[in-house]
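# Following is a predicted model, sequence given first.
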Amino acid sequence: MSEIPTELKYASSHEWVRLESDGSVVVGITDHAQDELGDVVFVELPEVGSALDAGAEVAVVESVKAASDIYAPLTGEVLEVNPLLEDEPETVNRSPYGDGWFFRVKPADLSELEQLLDSDGYADAIA
């Protein structure tokens, strides 16, 4: 059974979102997604400063099995990307909800969080 932290929000496309105290959000992929992908060997992240549209492709994860697109769960601007993933993409497998985060976004509209799934909804989606 995949780990699904209750404090996060989830997109049906397997991204997780954590709201930070400064109003930004951190985005990564779920434990279920990294498990399905297998060993991650490369992560292509968006450029800092780039604008994101909710639902648009923003990053790519390559594993020994496949390449998979990562979608923006919210509309906003990329504030930061995880520099660790450039040299250690396997961090996504070891720590999908911790050190394996992908990018941080300044959301255009925090109410978009309400459209995302809670942990129970995501658990149902992957069941």
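Yep, it's here.
# going forward, measure contacts between C-alpha atoms and count neighbours the same way
Fine.
# where do the strands sit along this protein?
Applying DSSP state E to the chain gives strands spanning 9-10, 15-19, 25-29, 40-44, 51-52, 57-63, 67-71, 76-81, 103-107.
# quick one, which of these is nearest to A125?
Judged by CA to CA, the one of the strands of the chain that comes nearest to A125 is strand 9-10, at 10.1 Å.
# just checking, F103 touches V26?
Yes - between F103 and V26 a contact is recorded at 5.9 Å, counting by CA atoms under 8 Å.
# Please convert the strands of the chain to TSV, extending it with mean neighbour count.
What follows is the strands of the chain, written out as TSV (neighbours: other CA atoms under 10 Å):
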stretch	mean neighbour count
strand 9-10	26
strand 15-19	23
strand 25-29	25
strand 40-44	20
strand 51-52	20
strand 57-63	18
strand 67-71	18
strand 76-81	20
strand 103-107	23
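# can I get those in TSV with distance to Y122?
Shown next, in TSV, are those (distance: least, CA to CA, whole Å):
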stretch	distance to Y122
strand 9-10	6
strand 15-19	10
strand 25-29	12
strand 40-44	22
strand 51-52	22
strand 57-63	20
strand 67-71	16
strand 76-81	23
strand 103-107	21
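# one more structure, for comparison:
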Amino acid sequence: MIFKVLLIVTASALLAGCPALLKLSLKNETENEIHLYSIYSGGVLTTIKPGETGSIPYTYDCLKVGIEDSIVEYKEIVTTSSLIRENGIFSTKIDVVINKDKIVFLKEKDDGKTVILDPKCD
């Protein structure tokens, strides 16, 4: 009986499929703090200091970023296999960089190419 339970638990853990959580790993390459806002409540989710990296859960919505005195909403990220990095058994992440020119871009995992996000949110 215990063998059957262990077999079911092991098989469940090894099943391929959507991860339970997708995170955005955001690196701040600006000279100022950046603030990431909730699209729904408008409240600050996190603040990332210059040169640091922060992480937030990604809900497949627009990315709302405050840099200096402006707030920009970037178009939702189209997740492709070249962008997603495995971060654990049930979580994955996408690396996002905000540079000194206030351009938000994604880093691909295989060859390091970048994808610039469109600063419009529909």
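Great, that's in hand. Keep in mind that what you see is a predicted model, and the values were worked out from it rather than measured.
# Overlay the chains and give the TM-score.
TM-score of the superposed chains, computed with TM-score structural alignment, normalised by the length of structure 2, equals 0.30; 59 aligned residues with a CA RMSD of 4.0 Å.
# ok, back up a step: quick one: closest of the strands of structure 1 to D124 of structure 1.
strand 9-10 (11.6 Å).
# who does the closest one touch, helix- and strand-wise?
Judged by 3 or more CA pairs under 8 Å, 6 or more residues apart in numbering; DSSP states H and E, strand 9-10 of structure 1 is in contact with strand 15-19, helix 119-126.
# Show me the one of the strands of structure 1 that comes nearest V92 of structure 1.
For V92 of structure 1, the closest of those is strand 40-44, at 6.9 Å, according to CA to CA.
# Which neighbouring elements make contact with that closest one?
Partner elements for strand 40-44 of structure 1 (3+ CA pairs under 8 Å, 6+ apart): strand 57-63, helix 84-87.
# hmm, back to that, of the strands of structure 1, which is nearest D87 of structure 1?
strand 40-44 (8.6 Å).
# Report the inter-axis angle for that closest one versus strand 67-71.
Relative orientation of strand 40-44 of structure 1 versus strand 67-71 (axes from the mean of the first three to the mean of the last three CA atoms, to 10 degrees): 40 degrees.
# ok, which stretches of structure 2 are strands?
Counting by DSSP E, the strands of structure 2 are 21-28, 34-37, 44-48, 53-57, 63-67, 70-74, 84-86, 91-98, 104-107, 114-116.
# and the helices and strands packed on strand 40-44 of structure 1 as TSV, adding distance to D31 of structure 1?
Converted to TSV, these look like this (distance: least, CA to CA, whole Å):
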stretch	distance to D31 of structure 1
strand 57-63	14
helix 84-87	16
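# Relative to Q34 of structure 1, which of the ones you listed is closest?
Closest to Q34 of structure 1 of those is strand 57-63 (CA to CA; 9.0 Å).
# what's the closest of the helices and strands packed on strand 40-44 of structure 1 to I126 of structure 1?
Of all these, strand 57-63 comes closest under CA to CA, at 19.3 Å.
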